[in-house]
Structures are given as structure tokens and as C-alpha cells.
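# structural data only, the sequence is not supplied:
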């Protein structure tokens, strides 16, 4: 089979796997790498070259530096300061959110920035009585746009820079993206907060509480065990209520005591009040069982569920969570987190029934009933981003000053061409380790290894495109059909294809595929390749169109109660304007 056909089949398979999310993106990337080796398209050395690629190593170094800054408490401190401002104007607060997220994301990992700011943004929205959906979208879009202003702003930027350097075009300089990226950031911020913010819907529960938001009203009930009940003296398992009625007992109220998360061996006593979760028809059916009384005069809401020791908490599955792809049934929430999952909000909306069979994904929102003293453990781990409850992270001033100095030094060293970004970034990492800003063990636990393996597995695909000639065939097809319209039209089309693909396939994969093609197109047109590479960068970084195309969108999706159409509507308008701006700005700066 011709190499071109093999590579085309591998690319098609990759697009399908990335789009359907059959495997996590890092595993899909490693499958691609292995496929290129097994088919003989690449040698073993070429296939594993992604692990030593400057882009992969630079991204790893910047992830460590981001973890170091995060460890000082500086980002949390900045967010908490913004909570305390007296400004309540919606437009101003949205603009401030975009500015802060964008500024930090220009130099730090934007996914980490959004993850940290998520609960703070919700708290700001609550205290200032502002639509949380608008602030969350401003947070995500601001982080994406900010990451487009410097070469270290996103892994995609570093990836395309490395591809440019490999082709003898030189690496993209630290602030080379800033002129176009800065204009995009300013214009798109104004456009979102003034022009189209009303296209972002506001969704609130009629009751305004979490039980209402997650539609638990018809699934919760209070069940009384009267004195003459045959269930008195039996343990929960012996009653067969759980097995026969698909019932979950959240707590037992016994006189002045509350038994939270009762074990199946717990004996029932006369007068016990059981707070239970079940389907509405099951609750009605239980009311007909002799020895059980269902209270119909009392609605179960947040106030009824929250006690001195137990609270309701909304959490988001984080980007580094070990629970991704696991079914709830396989996770012992009671033992591991001292919690019970009551409801899940995912891509298909809110689910209250048959939770056990739901496979968790990044960005899914869960409503947990949890012991109050266990919340700190949720904050400390990487499985969840806890909403509404802010972590008590103290600002370590000495570490914050040292870390900030290191970051500034890394940026200046690369900007002034004293050394490469790769070298300056790793010198920054070593400096953070030596000064104890971050311990290497902590760095191991906090780095998103998913991104590292994603890049390492994807980079060989770009090599295969060129080695097989597949990239040349695609570039020739594009130039033959669009050359008559001029370079600006090809540039505009390249951006559009990149941003549309990035809405459904991980943007790093799109960049790996299209950056070599962009270079070949520029060679065939005999013009500078830089604007074509920037079109790929900006297209991959401005994936506003869907909640699945960019990690920051995925993170806010569950927390904001969004629907897919919300991103199509608001993100579609954002994409349209960015497309127009890129079509004008890149030729203006480079042609």
C-alpha cells in the first residue's frame, strides 16, 4: 500500500478517535505513534522523536513553572482580590475577568488559570448579582485569547514554533504574536462584553438552590418508620428496600442525632426519619408499603439536606482527574470522598437516575452530599474542581516574589535572544527547584502529563505527512484551486479550516497536520511562510465554536449549565469576527 494512502487512513482514524472520544486524547496520540511505527511509514527513531522535540520539552518546562506559580498562592490571591472589589457593573466585571485571565494565560498554562478561577468567578457572580454564564464564558474566551499573545501562551504556539524551526524558518519569537494577538484580544473583549453578551443565556433554578438546579425535587423524600412498623429492629439490608426499590438512603434522623451515610447493617428504630433518593414512582409505591409513611407535606431542598456536619457541594471533573473515563459504579465515593453523588450534569444534560452507569469525562459537574470536614481533601486532590467553596490557600510572599522573578527572567532571556525558550524555561524550572518554590515531587504530581504524551505522540504525524508526500498533495490541491484568488484568500481559508477542525478535534492535532501544509503552500506561492503559520496558530487557539474543542471551554461547560447551542451561537459570532480580523490583519502585517 502506498505510504500516502497509509498516512491518509491513519489521519482519518485519528480524526474519528479524537472526535468520538473513544479513548483519551493522549492514548489516541500514542496509538497514532505506534501505527506509524508498525506500518513502516516512520522508523522507530522518527516515531519516538516527539519525546525529545523542543516543543514537548518546552511545554513540560512551562507546565512546571505554572505549577510553581500556582503553589505560591499568587493566582488564588489575585482572584480573591478581584472578588473583593466593589465594582458591580456587568460589562466592567466581564472585561476585568477577560483581562485578568488573558494576562495570566499569556505566560502560564491557560487550563490551570481557568481551573483556579472557576470557583472564584462563580463567587464573584453571586456577590455582585451578575449572570455567572457570562462571566464563565468571558473567563474561558479571555484565557484562549490571552494565550494567543505570546509563544509560551499555549502548547499549540510552541508546537508550531518548533515545526517552523525544523523547516529552517526559525522559531517564533516570544512576542511575535503580540501585535495581531493583542488586537484580537482587545477587539474581541469589547465585542463580547458590549456587543454580544446578551446572546449568552442565563439559566437559574426556579428555587435558586442546588437541588432545584439539578432537578432533584421529585427524587428526594422523607420516609418515616412508625412504632408498629415491621421494619423496626431490622437492619437496612434485611428490609430489602434498597434492592427492591432502587433506593438510596442519604441519612437517618433519629431523635437529636443524624446518621449520615448509614451502613447496610444499621438497625432501624421506631420514629426514624429517612431522607431517601429514588425515582418518583418508586417513592409513591413505597408509600403504599405497610410500615412506611412518606411525608408529602415537606419539600426536600438544600436547607433540609444541609446540616452542621453535612453540606451539598458542586464539583467539576478536573483536567488531571483520575476519574476520567471511569463509571460512577466503579468509584467508592463513600469510602474515598465521604460523599454521595446525587446528580450529574454532562454533555446530555442533567442525570439523576442510573448514575452508576455514567462514565465521567472532563468538565462533568457532580452534585455531592459530603461531610463538611472532607471538603478540604477535595481541594487538595486533582480529581475535582470544587465550586462555590473557595480553597483556603495562603499567599506565600517570599515564594511568590521569587517565582515571579524567575518567570520574568525566563521571558526576558528568551525575548532578548540571550538563549532559546527551551533553555530559559528549563533554567527557570531548576531555579524553582533550588529555591524551594516547588519541590520536584510536587511538580511530578501537578504536571499535566496528558499534554506531554499528546504532543509526543502527535509530532511524528507531521513528520509522516512530509515523508510520505501526503502534505505536498494536500498543499498542491489547495494552491491549484485557490491560487487565482490570491494569497490572502488562501490565508483566510487556512484559518477557517483550522478553527472549524479545532472545534471537534484537539487543537494540537490540527496544528500538527496543518502547519507543515501551511509551509508547503507558502513555498509553492514563493512567499513568506510566517503569516500562514500564524493563521494556523490563531485558528487553533480561537476555538470558540464548541465546548469540546478547547479544554477551557470543556471546564466551564458543566459549571455554567450551558447547552451545545450556546457555544454555536455566541462562539459562532466570535469566530466570524476573528475570521474577518485575521483575513485583514495578517496580510496587512506580512504581505
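The structure has been received and is ready for your questions. What you see is a predicted model; the values in this text were computed from it and never measured.

# all contacts plus neighbour counts: C-alpha atoms, from now on.
Will do.

# and residue 315, that one's in a helix?
No: when classified by DSSP: H, G, I helix; E, B strand; the rest coil, residue 315 is found to be strand rather than part of a helix.

# that one reaches residue 365, doesn't it?
Yes: shown here, residue 315 and residue 365 form a contact pair, counting by Cα atoms under 8 Å, at 5.6 Å.

# more neighbours: which of these two?
residue 365 (31 against 24; other Cα atoms under 10 Å).

# please name the nearest non-neighbouring residue to that one.
residue 316 (4.5 Å; Cα to Cα, 6 or more residues apart in numbering).

# run a quick neighbour tally on the one you found.
When neighbours are counted by other Cα under 10 Å, residue 316 comes out with 28.

# which residues touch it?
Shown in contact with residue 316 (Cα atoms under 8 Å, 6 or more residues apart in numbering): 362-366, 384-387, 555, 558-559.

# how close does it get to residue 385?
Distance from residue 316 to residue 385, counting by Cα to Cα, to the nearest Å: 5 Å.

# which one of the contacts of residue 316 is nearest to residue 183?
The shortest gap between residue 183 and any of those belongs to residue 555, at 25.9 Å (Cα to Cα).

# ok, structure two:
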């Protein structure tokens, strides 16, 4: 082993260790590697940064934008409604249709994005039908992971492996090269989930009598918000006039949230965000966490007049002010912070008025409660502020009240979103244009038709995922130049000895799947793709079955909740523990592995 190879391997081990520990964030680890690899002298700084110009990186970014267009236009929500209509209350039929639809949508979108879209749909289905959410969330995550085995653009590892083939001088995979493997593996997964669903447990949800999404009134009951609202009119000469309420925090009561400002115009009354400068005559609408507070003292200090609050306040103002349940995804910068430290009102003009660590709303004061991945926050604010949350990568809106349908204008753009998506798929399948150009055209059509705007398009892109891929790509080049790839390939060949190619595929699948338990499947693909191609070269065999095996194994991240963000997103809504994934996921990995080793040589001969 040369000193340069030793340095590259030391950096790689350090990156894997940080990925496994989850500290620092994966994108930060990637940036550290971009900065450190040129110091070894193996690659140059331009080569370390070359990933930012990789067409596949641009393609992945464009796919995030297309997914945002499908979300903003309500296409995914309509699929959920169709699912309920077709499946009714039959749990087995629900699981089958859910997994088929998720895998289909995931074949043209990021699997993480698919789960982010379908978590609210599945929760709504569970509430409407009475099926336990835990029986549906695991099938959701499994189908989303298997969707990565459906098409070339379904998941980042496929594109990484395709790019490695092209760099080695081969043709690369086509759009539907993965489909002959994904369809039978999906069928196996569906049958498996139907058998093991009894072990997913979970109490049955109480069905909503109307079959509709929760309304604002239902959330008020669920989060015990009744009796916490107050209205005060600002009198002339008040110390609050001309100021933002946050600047009066020292004089206000801890736990008192300003939710909106009512202002009487000449012909109508407006509701304004809490960051608006206060004027005389404004009516301040508050939420109070701690009962028994000195509201009389507050009104005296700030010259406020207390007004009555009707019980149907939210319903009466539903065209202006609303609520949303948002989920904290893995990697969110809000994890570990308290509700106060998250400063959602300062950044987004929404206030947190409820919190769920699992499935039950926390009672009492939650302002100083540390936030965890998978937590659910109930936020309140004006509808335009709630819509803007959709493009925040730190939060995922997973449930909107029934009242939102009446104020959401994006649903009318759904046909344009579907046409744009269909055009992208046709262009990719036909090969008339490069994939990245086809995706860019689709994004532009989404923007021209009003499905997305520039702000939401930029914010829809999950930049940490892109930085992770860019940061890991230089390792492939560095390991090739230092002989690390050949060394790893020879080590695997020594393990299998004189065994046949199928045994080699089985070892490659096992090693890739094992790595995927601790690091991201994208990083796994970056590391294992050149090793697989080197083994194919040593065996003087076709590279395609070896590359496909790596791709399938990289998507088989079923075993732990940290194997993939897809799994982490369903932990909270499904009320799962670590061992739930192990006992359900490990047998499924073995099944998928056996099926893959049987299928790959038949469809892609050696």
C-alpha cells in the first residue's frame, strides 16, 4: 500500500465513521472531503470540484423541482384520494395499491421526495379508514425504496452508477433498463408486506366520520387549543403603536404568541402577519400557552382593550388564517433546538401552537421542548405564509386542513404538471434529448404554466443531497489512481476464490447492502460501482450485471431507520422503533438479494 493510498483510505474511513455517527451533517462531511482530498496530492482542486459540473447533479436538481410541481398542484393528493376511493377500507387492497402507486410515482422522482409527499396522504388514509398508520408507513417506505429499482432517474445511485459506466467507456443504462428487475422485486415486496403486516402492530386509528381531511375545528380539539385564544384592541396612545410585537417581548407574557393582526380597512377587514407594525385600532389575536397569566397587567401596560373571542374564530377567518402539521425531516437544522430557538415566526411568519413527539399531542408548555427528527409541529399563520413553508428544506408540510382546498389556487394547474411530466418521460425514453436537457425543459414548462415559481423551485432542491454526491465523487477517482479500486476488487475475488460469477454477484450485493446500513446509498454507490466494474474486468465479463447488482443493493436499504432518509421519515408517523426495521427489513433484504442474483444474469448475461 502506497502512502497516498493510505491517506485516501484514512479520509474514506473518517467519512464513513462520521456518516455512521450522524455528526456532522452528511453535506458538511462531503465538503470536508472536497477540501481534504486535494491535500493528498492524488487529485487536483478542479478535479475535486468537478462534481458541481456533472450533468447528473443538474438532473437530480431538476427532478426535485418537477416533484415540487406535482406537490404544489395537488397531483399527489389526488392520487391519495383515488387510492381511498379504489381501496375503500380493505387493508390488504390499501397496501397493494399504495405500494404500486408509490413505486410508480417514485420511478420519476426522488424516493425521499415521494415519501415526503405521501406521508400526509397515508396518515389521512389511516384516519379516514381506521387502519393503523403503522401498518401503512412501512409499506410506504419499502415501496419508495424499491421505486429506485424502476427507472434510471428514480434515485441518485442509479445515475451515479450510470455515470461510472460512461466514464469507463461503456454505453450506460437506458431509462427502462431497471424496470425488468424493479417490477418483480416490487411484487415480492408487496406479498411480503401483506404477510408481515400483522407484526407492524399499532392501534387502529379512529376513522373520520366524513371521510374528509381534518378541519381546523378537529385540530383545535386534538391539540386541546380551546380556551387559549385572546383578542385585544390597541388603543390610541398605546406603547405598542408603531412597533413590532416582538420588540415588546420584555413587557409581554412568556408563552404569549401573536398569531395575526386584524386591521379594519375602509370596506373590509384584513388579517396581517405578526411581523407587521402595529397601528392604533388594530386587533391583536394571541395564543397563550400558560393559563392564569396576568393578562390584565399586559393590557394595562400596553393600553390594550380585551375583546370577546368567538369559538368559531378560525372557521370564520378560514379564507385568511389557517394551520398546518409539519414534520421535521432528518438533517433539519431545527433538530435539537427548542420551539423558541427555531424562530419560525421570525423566519416564516408562522407560530407553533402544538407538538407531537409521536402520535399524541404534548400537553402544557412546549416552548422549551427540544425538537427531534420525526416530530410533528402544528403551526398557525396566514395561508400565504403556510404555502411558503412548502419550499423550506427544514420542514415538510404533511397535513393541511380541509379548509385549505378552498383557498389553494394551484390545483387548477394539475393538468399542466402532468403534461410536463409526461413530456419529460417521453423525451428521456426516446433518447431524443439528453436526460438533463429533458428535465430542464420539464422544469421550464412547470414554471411557465404556473405550477412552480422561481422561489419555490430553488428552495425545492435538496442541496444537502447534491453536495453529498459531489463530495463523494472524487473518492472514486482518487481510489482508482492510487490502486485502491483494484485492491478492493482483488480482496473480494480472494474471498470468493474460484467460485462462479453468480457467487461474485452475491458477495457484491451483500457488501453493498451492508455498507448501506451505515452510510447513504448514494455514497455506497460511489464507492462500490468502480469496484464492481474492476471485478467484471478481472473476470473478463460484461460490466452490466455487476453494475446493476450494485444499483439494486444500494436501494435495498430496509434494515435500519438510518439506512435511508426514506426510513427515517416514517419512524414518527408510523410509531416504529429500531428493531421494527431490523425484524421486518432483514428478511426482505435477503429475499431481494436472492431474487436479484437469480434475475440479473438472465436479463443481463455475463
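In hand now; what should we look at? Computed from a predicted structure; not experimentally measured.

# the contacts of residue 316 of the first structure in helices, which ones?
555, 558-559 (DSSP state H).

# so which of those is surrounded by the most neighbours?
residue 555 (27 neighbours).

# contacting residues around the aligned residue in the second structure for that residue?
Alignment note (TM-score structural alignment): residue 555 of the first structure maps to residue 569 of the second structure. Applying Cα under 8 Å, 6+ apart to residue 569 of the second structure gives the contacts 115-116, 329-330, 374.

# which of those residues fall in helices?
115-116.

# could you dump the contacts of residue 569 of the second structure to JSON lines with distance to residue 362 of the second structure?
Below are the contacts of residue 569 of the second structure laid out as JSON lines (distance: Cα to Cα, whole Å):
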{"residue": "115", "distance to residue 362 of the second structure": "25"}
{"residue": "116", "distance to residue 362 of the second structure": "23"}
{"residue": "329", "distance to residue 362 of the second structure": "19"}
{"residue": "330", "distance to residue 362 of the second structure": "21"}
{"residue": "374", "distance to residue 362 of the second structure": "14"}
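
# now, among the contacts of residue 569 of the second structure, which is nearest to residue 217 of the second structure?
residue 374 (24.3 Å).

# can you confirm residue 160 of the second structure is in a helix?
Yes: according to three-state DSSP, residue 160 of the second structure belongs to a helix.

# how many residues are close by it?
By the criterion of other Cα under 10 Å, residue 160 of the second structure has 21 neighbours.

# got the contact list for it?
Contacts of residue 160 of the second structure by Cα under 8 Å, 6+ apart are 56, 522, 525-526.

# so how far is residue 36 of the second structure from it?
Distance, residue 160 of the second structure to residue 36 of the second structure, by Cα to Cα: 22 Å.

# want to throw the contacts of residue 569 of the second structure into JSON lines with distance to residue 458 of the second structure and neighbour count?
Shown next, in JSON lines, are those (distance: Cα to Cα, whole Å; neighbours: other Cα atoms under 10 Å):
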{"residue": "115", "distance to residue 458 of the second structure": "20", "neighbour count": "26"}
{"residue": "116", "distance to residue 458 of the second structure": "17", "neighbour count": "22"}
{"residue": "329", "distance to residue 458 of the second structure": "18", "neighbour count": "25"}
{"residue": "330", "distance to residue 458 of the second structure": "20", "neighbour count": "22"}
{"residue": "374", "distance to residue 458 of the second structure": "24", "neighbour count": "25"}
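
# quick one: list the elements packing against the longest strand belonging to the second structure.
Secondary structure assigned by DSSP state E gives strand 256-264 as the longest strand of the second structure. Using 3 or more Cα pairs under 8 Å, 6 or more residues apart in numbering; DSSP states H and E, the elements in contact with strand 256-264 of the second structure are strand 269-272, strand 283-288, strand 350-356, strand 376-382.

# in that strand, what's buried?
Going by neighbour count (16 or more other Cα atoms under 10 Å), the buried part of strand 256-264 of the second structure is 256-263.

# what about the nearest residue to residue 258 of the second structure once chain neighbours are set aside, how many neighbours?
Nearest residue to residue 258 of the second structure in three dimensions, chain neighbours excluded: residue 286, at 4.5 Å (Cα to Cα, 6+ apart). By other Cα under 10 Å, the residues close to residue 286 of the second structure number 19.

# got it, and residue 244 of the first structure?
When neighbours are counted by other Cα under 10 Å, residue 244 of the first structure comes out with 9.

# any figure for the gap between the aligned residue in the first structure for residue 454 of the second structure and residue 428 of the first structure?
Aligned counterpart of residue 454 of the second structure in the first structure: residue 440 (TM-score structural alignment). Separation of residue 440 of the first structure from residue 428 of the first structure (Cα to Cα): 13 Å.

# those two: who's more crowded?
In this view residue 440 of the first structure and residue 428 are compared by other Cα under 10 Å, and residue 428 has more residues nearby, 24 against 17.

# residue in the second structure paired with the more buried one?
Under the alignment by TM-score structural alignment, residue 428 of the first structure pairs with residue 442 in the second structure.

# which SSE is that match in?
helix 435-448 (DSSP states H and E).

# average offset between that helix and the first structure?
Once fitted to the first structure, helix 435-448 of the second structure is off its aligned match by 2.8 Å on average (mean Cα distance after the TM-score superposition for the first structure).

# who are the packing partners of that helix?
Using 3+ Cα pairs under 8 Å, 6+ apart: helix 435-448 of the second structure touches helix 55-72, helix 414-430.

# let me have the ones you listed in CSV, extended by distance to residue 19 of the second structure and mean neighbour count.
What follows is these, written out as CSV (distance: least, Cα to Cα, whole Å; neighbours: other Cα atoms under 10 Å):
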stretch, distance to residue 19 of the second structure, mean neighbour count
helix 55-72, 21, 24
helix 414-430, 33, 19
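
# counting neighbours, which of the contacts of residue 160 of the second structure comes out on top?
residue 525 leads these on contacts (other Cα under 10 Å) with 33 neighbours.

# and that one, what's its match in the first structure?
Match for residue 525 of the second structure (TM-score structural alignment): residue 511.

# what sits closest to the match of residue 454 of the second structure if chain neighbours are left out?
residue 433 (6.4 Å).
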